[in-house]
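Enquirer: Following is a predicted model, sequence given first.
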Amino acid sequence: MEIRLADPSDFNEIDHLLEAAKKQMAQAHIYQWTTDYPNQKIIQEDLAGQQLYTLIDQGSIVAVATLTTEAPADYTLRRIATDPAYLANGYASILLNDIINRVKAKNGKHLYSSTNHSNLKMQNFFRKHGFEKVSEYKESEREHLGSFYKYLKRI
């Protein structure tokens, strides 16, 4: 198992993983992502910004997450997803713990993330990993999906 920054050669595999995750979420009535989000442009921006991490197991990318810096001590975790074929193997937890360690190494103090009100699995995942819900808001261009919850983990 390896966790590393994604590189441009990973684009197709990451795009496939996110598309599969979107379909799985829609089937589970989780209204967080849309047919237009996340999209190939966002993947390209994450790759160019060197902020997209991959968890690779036996040569396949099984989980991804984007980590952005908002301020010197504030980081945001975005678009964490596991390939539906690999769900329930703990890959997202392994990736999250690695990212938390990376934030610690950079003297980060806060790790933020968010999820839709309908994504109970992700809400439980955040609580399990020591995040607390700090606010509720509407996501720009996804207002029709209802409330999103912002979570914070103090490092």
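Expert: Received, thanks. Since the model is a prediction, treat every value here as computed from it, not as a measurement.

Enquirer: contacts and neighbour counts: CA atoms only from here.
Expert: OK.

Enquirer: the longest strand in this protein is where?
Expert: Across the chain, the longest stretch assigned as strand under DSSP state E is strand 60-71.

Enquirer: Pull the distance from the helix or strand following that one to the chain's centre.
Expert: Scanning forward in sequence from strand 60-71 by DSSP states H and E, the next helix or strand is strand 74-82. Mean-position distance between strand 74-82 and its chain equals 3 Å (Cα atoms, centre = their mean, to the nearest Å).

Enquirer: Strand 60-71 and the helix or strand following strand 74-82, what's the angle between them?
Expert: Next helix or strand after strand 74-82 toward the C-terminus (DSSP H and E): helix 91-105. Per axes from the mean of the first three to the mean of the last three Cα atoms, to 10 degrees, the angle that helix 91-105 makes with strand 60-71 is 30 degrees.

Enquirer: Flag every buried residue along helix 91-105.
Expert: Y91, A92, S93, L95, L96, D98, I99, I100, V103 (16 or more other Cα atoms under 10 Å).

Enquirer: Would you indicate which residues of the longest strand of the chain are buried?
Expert: So for strand 60-71, counting by 16+ other Cα under 10 Å, buried means I61, V62, A63, V64, A65, T66, L67, T68.

Enquirer: how about these in a markdown table, adding distance to S147?
Expert: Output for those, formatted as a markdown table (distance: Cα to Cα, whole Å):
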| residue | distance to S147 |
| --- | --- |
| I61 | 30 |
| V62 | 28 |
| A63 | 25 |
| V64 | 24 |
| A65 | 22 |
| T66 | 21 |
| L67 | 22 |
| T68 | 22 |
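
Enquirer: this is the other structure I want to compare:
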Amino acid sequence: MKLRRAEMKDLQQIESIIQDGKQLLAAQHIDQWQGNYPNTNVLVDDIQNGRTMVLVDGYDVLGTAAVIPAPDESYQEIDGQWLTAGNSYVAIHRVAVSSHHHGKGLSGKLLAAIFDEIDQHPAVKGVRIDTHPENLGMQHVINKAGFTKTGTVEVKADDQTDVQDFAYEKLTKSAATVYAN
């Protein structure tokens, strides 16, 4: 398995994985991703702008996530407090793993590989992520990955704008040494 930037040839597999995620959330009666988000336009924009990372095994895309440089419109206001200040962070959105590979810890492996990539950029001090309050599975993945819950945010990209998602942040290796001193 390896992490790489998505290419347009990956779009069909990414869309399939996102649909898997939508179906899983619907089956759990979680009102996340149940509208028109994320849609093909969002996914294409992410790929074309180099923001989509995929965990692959050969030609199979196992998982996907968008890694977006600051500032993130959804993270401008928080009911709580971020661990880092300013725009020295990246945001992770649209994390999903193929339904054919659930239960194999791939979400954690995907996030770990993304952290390794982000740690190559010392200017980035934090990694931010959010999830729906009822999405216990993703909350487990986020907590296990070492994030700290920092408050709640209103996600601007989703058409479900009345939901206050739980917000999390994790310090990068370069920031952890700075903040530890």
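Expert: Arrived safely, thanks for sending. Nothing here was measured: the structure is a model prediction, and the numbers come from that model.

Enquirer: Show me what the longest strand of structure 1 is packed up against.
Expert: With contacts taken as 3 or more Cα pairs under 8 Å, 6 or more residues apart in numbering; DSSP states H and E, strand 60-71 of structure 1 sits against helix 11-27, strand 52-57, strand 74-82, helix 91-105.

Enquirer: what's the nearest residue to I14 of structure 2 if we skip its chain neighbours?
Expert: T64 (6.7 Å; Cα to Cα, 6 or more residues apart in numbering).

Enquirer: Quick one: residues contacting the one you found.
Expert: I14, I17, T52, M53, V54, L55, R94, V95, A96, V97, L110 (Cα atoms under 8 Å, 6 or more residues apart in numbering).

Enquirer: Apply 6 Å and report the result again.
Expert: M53, V54, V95, A96 (Cα atoms under 6 Å, 6 or more residues apart in numbering).

Enquirer: Going by neighbour count, which of those comes out on top?
Expert: V54 (27 neighbours; other Cα atoms under 10 Å).

Enquirer: Tell me how far the closest residue in space to it that isn't next to it in sequence lies from W33 of structure 2.
Expert: Residue nearest to V54 of structure 2 in three dimensions, not counting chain neighbours: T64, with 4.5 Å by Cα to Cα, 6+ apart. According to Cα to Cα, to the nearest Å, T64 of structure 2 and W33 of structure 2 sit 15 Å apart.

Enquirer: Over to V153 of structure 2?
Expert: The value you get for V153 of structure 2 to W33 of structure 2, if Cα to Cα is used, is 16 Å.

Enquirer: And K104 of structure 2, by the same measure?
Expert: Taking Cα to Cα as the measure, K104 of structure 2 falls 23 Å from W33 of structure 2.

Enquirer: Give me the more crowded residue out of those two.
Expert: W33 (21 against 10).

Enquirer: which residue lines up with the more buried one in structure 1?
Expert: Following TM-score structural alignment, the counterpart assigned to W33 of structure 2 within structure 1 is W33.

Enquirer: next one: E169 of structure 2
Expert: In structure 1, E169 of structure 2 lands on L152 (TM-score structural alignment).

Enquirer: what residues are up against that match?
Expert: L111, Y112, F131, E132.

Enquirer: in what helix or strand does it lie?
Expert: Using DSSP H and E, L152 of structure 1 falls in strand 147-154.

Enquirer: What number of residues are in the vicinity of the aligned residue in structure 1 for I14 of structure 2?
Expert: Aligned counterpart of I14 of structure 2 in structure 1: I14 (TM-score structural alignment). As a burial measure, I14 of structure 1 scores 23 neighbours (other Cα under 10 Å).
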